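Trainee: Structure, please.
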Amino acid sequence: MSLLADPEIALPALLHPLVASVFYSGPASYRAEFAVEVSGQRRDLASCIKDLGAARALAHWSAVRETWGDHLPGEPANLWTWLLEQPTARLLDLLAFVTAANLNGVRAKHDQSRGRLEEAEHIATAPDLDMRAYWTPDAAFLSRLIRSGIAEVLGETGCPAEALKAVQKVPKAEAVAEAEKLLNGTGWLPGLLRTRSCDVAENVAVDE
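Mentor: Predicted structure coming up:
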């Protein structure tokens, strides 16, 4: 009952299993047991990204994670004591990070997890998430589309009909280069990166 009136202990107790699962690995962490039964996950999307150098959001995430890793104790056995020593503001920042690390808003092919994806959308729109700060329709993306898909993207941004016809007649490499120039500065996003606040269409044909 005392925990009800002591958030300065409750917050470290909640963080302990979450931080341990995100930042620590090895036999000691696998054997660890926690009184607060919160299931944390170690998620990593790097294996799903072909060009890591072009993934600005992932680079930012990795930098923040590395910064936290530099501040945490080297051994998981020392984590609890470290958490108790931190001010509440810092623990809240850490809670935001490990919560984000456990957020699963990935829409897999034929994914039927409607409730999970809807909640992920709610979470994304609460802080006005805008992926245009981290992603642009560059050649690496456009090269994965068939030419009609490239034309569809251009059409969504209001490009003239002549431009849409042109990219479907020239070689693929030329279509990609021209589309990249036309899309520069438009802020276009593919469906999976859009939140409800982005008023654009959803589906683009992808080159298998």
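
Trainee: When you work out contacts or count neighbours from here on, use the C-alpha atoms and nothing else.
Mentor: Fine.

Trainee: and Trp188, how far is that from Ile146?
Mentor: Summarising the geometry, the distance separating Trp188 from Ile146, computed by CA to CA, to the nearest Å, is 17 Å.

Trainee: now Leu183
Mentor: If you go by CA to CA, the gap between Leu183 and Ile146 works out to 16 Å.

Trainee: what's the answer for Arg132, then?
Mentor: Counting by CA to CA, the gap from Arg132 to Ile146 is 23 Å.

Trainee: again with Thr157
Mentor: As judged by CA to CA, Thr157 and Ile146 stand 17 Å apart.

Trainee: who's more crowded, those two?
Mentor: Between Thr157 and Ile146, counted using other CA atoms under 10 Å, the more crowded position is Ile146 (19 against 15).

Trainee: Regarding Trp188, which helix or strand does it belong to?
Mentor: In this structure, Trp188 sits in neither a helix nor a strand according to DSSP states H and E.

Trainee: Neighbours of the residue nearest to Leu154 when sequence neighbours are not counted, how many?
Mentor: Nearest residue to Leu154, sequence neighbours excluded (CA to CA, 6 or more residues apart in numbering): Leu164, at 6.6 Å. The local packing of Leu164 (other CA under 10 Å) involves 22 other residues.

Trainee: And the helix or strand containing Leu164, what does it pack against?
Mentor: Taking DSSP H and E as the definition, one finds Leu164 inside helix 161-167. The helices and strands touching helix 161-167, judged by 3 or more CA pairs under 8 Å, 6 or more residues apart in numbering; DSSP states H and E, are helix 147-156, helix 172-183.

Trainee: For Asp199, find the nearest of those helices.
Mentor: Across these, Asp199 has its closest neighbour in helix 147-156 (10.4 Å, CA to CA).

Trainee: which other helices and strands contact the closest one?
Mentor: Packing partners of helix 147-156 (3+ CA pairs under 8 Å, 6+ apart): helix 161-167, helix 172-183.

Trainee: and for comparison, fold this next one:
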Amino acid sequence: MQAYTVRQALKSRGVQVSDDIGTFVREEYEARGGAIAADLLEEHSVLEDAALVETILLEKLAAAAEEARIKLGFAWADSVVRYDYATMADYGRVYPSPIEPDEASQKRIDEITAELEKLQLEMEDEGLEDDAYNALYERVDALEDEARDLQEAYSAEDLARSGVIASLQGGKITLHVGLVRPEDTVKEKGAPSSSTNTTGEEAPDAGEISYPASLAEDLKTERAMALGAAMALHPEATLDLTLFKLVSDVLASGMSVTQAIKIDARKEYRSHAKMDEIDETSLEQVAAAHDALDLSWLDDNRSPADQFAAFRALEAGEKAKLVAYATASTTQSCFARDRQRDSLMHDFEIEIMPDIRAHWTPNAALFNRFKKAWLLKILGEDLGLAQEAVTLASSSKKEIVAFCDKLFAEPFATLTDAQRAAVAAWCPPMMQTAGVACDEAEHASQSPEPDSEIAQAA
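Mentor: Reported below is the predicted structural model:
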């Protein structure tokens, strides 16, 4: 018998006052005369009238959803006790579009940007207590939401067909905004609204992952490092690319010349806010490639002419390794290539780096820069770990970051095949070769049994 089974049996008596739901409804429950079964320990006392508990819970959620509907202008509002990711997958979603802020709004945005920079520096203090860190985290969340509201808005068309659903997560009300019911999605099929994303990449809203500029720049750097590692490990292909670049830059012009690499005998400088914390896979691969180079020709005691003569005498394969390593060192900060704007590097990356995860793994340094809601969304929707997302909703962000770090470092043995594939392939969408979120995650809808080791660990 698993611990989860025992806990569920005990909960069948009612709702414990210390549970998220019990804490959320207790005051109103007592005001309405609901019966409470006392226990030796106060936190184990039970709210016996489960029907009254659910009624109060749904009333409070419905009120919050209606308040948000009125404030934002949506067409409908609804509420659910628990947000079921599998069920809600059938819903569509609309997103706010960028708007031009007026002078007052722009002034406030500048103030928010300056304050966020100060808060981020404070949060990097490893000596911070959990309470102080959480307070800073909540302040950052509030400021980012305020800045987003000043720069984005829903179109009238989208507001007329979408709504908001309120649910309880971690003892707090969570609003899922911009949802489009399945029947309304069907009606709109083939007629995207003004805010519909036609690029194949899902646009973010307030409840979804939107990458701050500082994080986006750092991810570009990490992707360039991964690409450099892939190039160093494919010397023949990279040699061809380098020679083609040198020749085509001289003989061709316009769009036929790629700007994705710098072949000008200078190593590319890469800046990163947290270089000491990022995954070191690509750095280790490049270092190993460097150790395998034949540098016998590179002797400062020789004249340049003698060095060149020794270089020319190298085996063709050794020359290819040298050229590949040098070219790899010129990769510039980047995201996935656009096939139309840079078809050469788009196809070349697919050849030598079909999966960036061979050179880079998400770790705590990345997860710590995500909001708690983003991490839960990644676990529940992208990785198919819906049960774990629900269980971790009441945990601190630090605990969720540690869980994700451990999960990606070595996927748990209790994962289903679909979940394991999703974890092995996941990365921020713009980091992948073709700029598409990992397809395997779409098949990861099956979650493990509630009494699994993952649920217990969470």
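
Trainee: And the TM-score between them?
Mentor: Superposed pair, TM-score by TM-score structural alignment, normalised by the length of the first structure: 0.61. Supporting alignment: 162 aligned residues with a CA RMSD of 3.6 Å.

Trainee: So in the second structure, which strand runs the longest?
Mentor: strand 172-180 (DSSP state E).

Trainee: counterpart of the very next helix or strand once past that strand in the first structure, which residues?
Mentor: Moving toward the C-terminus from strand 172-180 of the second structure, the next helix or strand (DSSP H and E) is helix 182-187. Helix 182-187 of the second structure falls opposite no residue of the first structure when the two are matched by TM-score structural alignment.

Trainee: Which stretch of the first structure lines up against stretch 318-328 of the second structure?
Mentor: The counterpart of stretch 318-328 of the second structure in the first structure, counting by TM-score structural alignment, spans residues 90-100.

Trainee: Mean distance of that stretch to its aligned residues in the second structure, please.
Mentor: With the two structures superposed, stretch 90-100 of the first structure lies on average 2.2 Å from its match in the second structure, counting by mean CA distance after the TM-score superposition for the first structure.

Trainee: how far is that stretch from where the chain is centred?
Mentor: In terms of CA atoms, centre = their mean, to the nearest Å, the gap separating the centre of stretch 90-100 of the first structure from the centre of its chain is 15 Å.

Trainee: try stretch 143-151 of the first structure
Mentor: The chain centroid and the centroid of stretch 143-151 of the first structure are separated by 24 Å under CA atoms, centre = their mean.

Trainee: Give me the buried positions along it.
Mentor: With burial defined by 16 or more other CA atoms under 10 Å, the residues of stretch 143-151 of the first structure counted as buried are Ser143, Leu145, Ile146, Arg147, Ser148, Gly149, Ile150, Ala151.

Trainee: Could you do stretch 141-150 of the second structure as well?
Mentor: Of the residues in stretch 141-150 of the second structure, those buried under the neighbour-count criterion (16+ other CA under 10 Å) are Leu143, Glu144, Ala147, Arg148, Asp149, Leu150.

Trainee: Next: stretch 330-344 of the second structure.
Mentor: By neighbour count, and taking 16+ other CA under 10 Å as the criterion, the buried residues in stretch 330-344 of the second structure are Thr330, Thr331, Gln332, Ser333, Cys334, Phe335, Ala336, Arg337, Asp342, Leu344.

Trainee: Strands - which of the residues you listed land there?
Mentor: Per DSSP E, these never map to strands.

Trainee: can you put those in TSV and add distance to Ala114 of the second structure?
Mentor: Supplementary listing: these in TSV, determined by distance: CA to CA, whole Å:
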residue	distance to Ala114 of the second structure
Thr330	33
Thr331	31
Gln332	28
Ser333	25
Cys334	26
Phe335	26
Ala336	30
Arg337	32
Asp342	35
Leu344	39
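
Trainee: Out of those residues, which comes closest to Leu314 of the second structure?
Mentor: Among these, and counting by CA to CA, the member closest to Leu314 of the second structure is Thr330, at 22.9 Å.

Trainee: got a list of what Leu182 of the first structure touches?
Mentor: Residues in contact with Leu182 of the first structure, defined by CA atoms under 8 Å, 6 or more residues apart in numbering, are Leu154, Cys159.

Trainee: Need the distance between the two termini of stretch 119-135 of the first structure.
Mentor: Criterion CA to CA; first-to-last residue distance in stretch 119-135 of the first structure is 23 Å.

Trainee: any idea how far it is from the chain center?
Mentor: If you compare the mean C-alpha spot of stretch 119-135 of the first structure with that of the full chain, they lie 9 Å apart, counting by CA atoms, centre = their mean.

Trainee: Number of residues surrounding the nearest residue to Phe308 of the second structure once chain neighbours are set aside?
Mentor: Once flanking residues are discounted, Phe308 of the second structure sits nearest to Trp297: 7.6 Å by CA to CA, 6+ apart. Using other CA under 10 Å, the number of residues around Trp297 of the second structure comes to 17.

Trainee: Sounds good, over and out.
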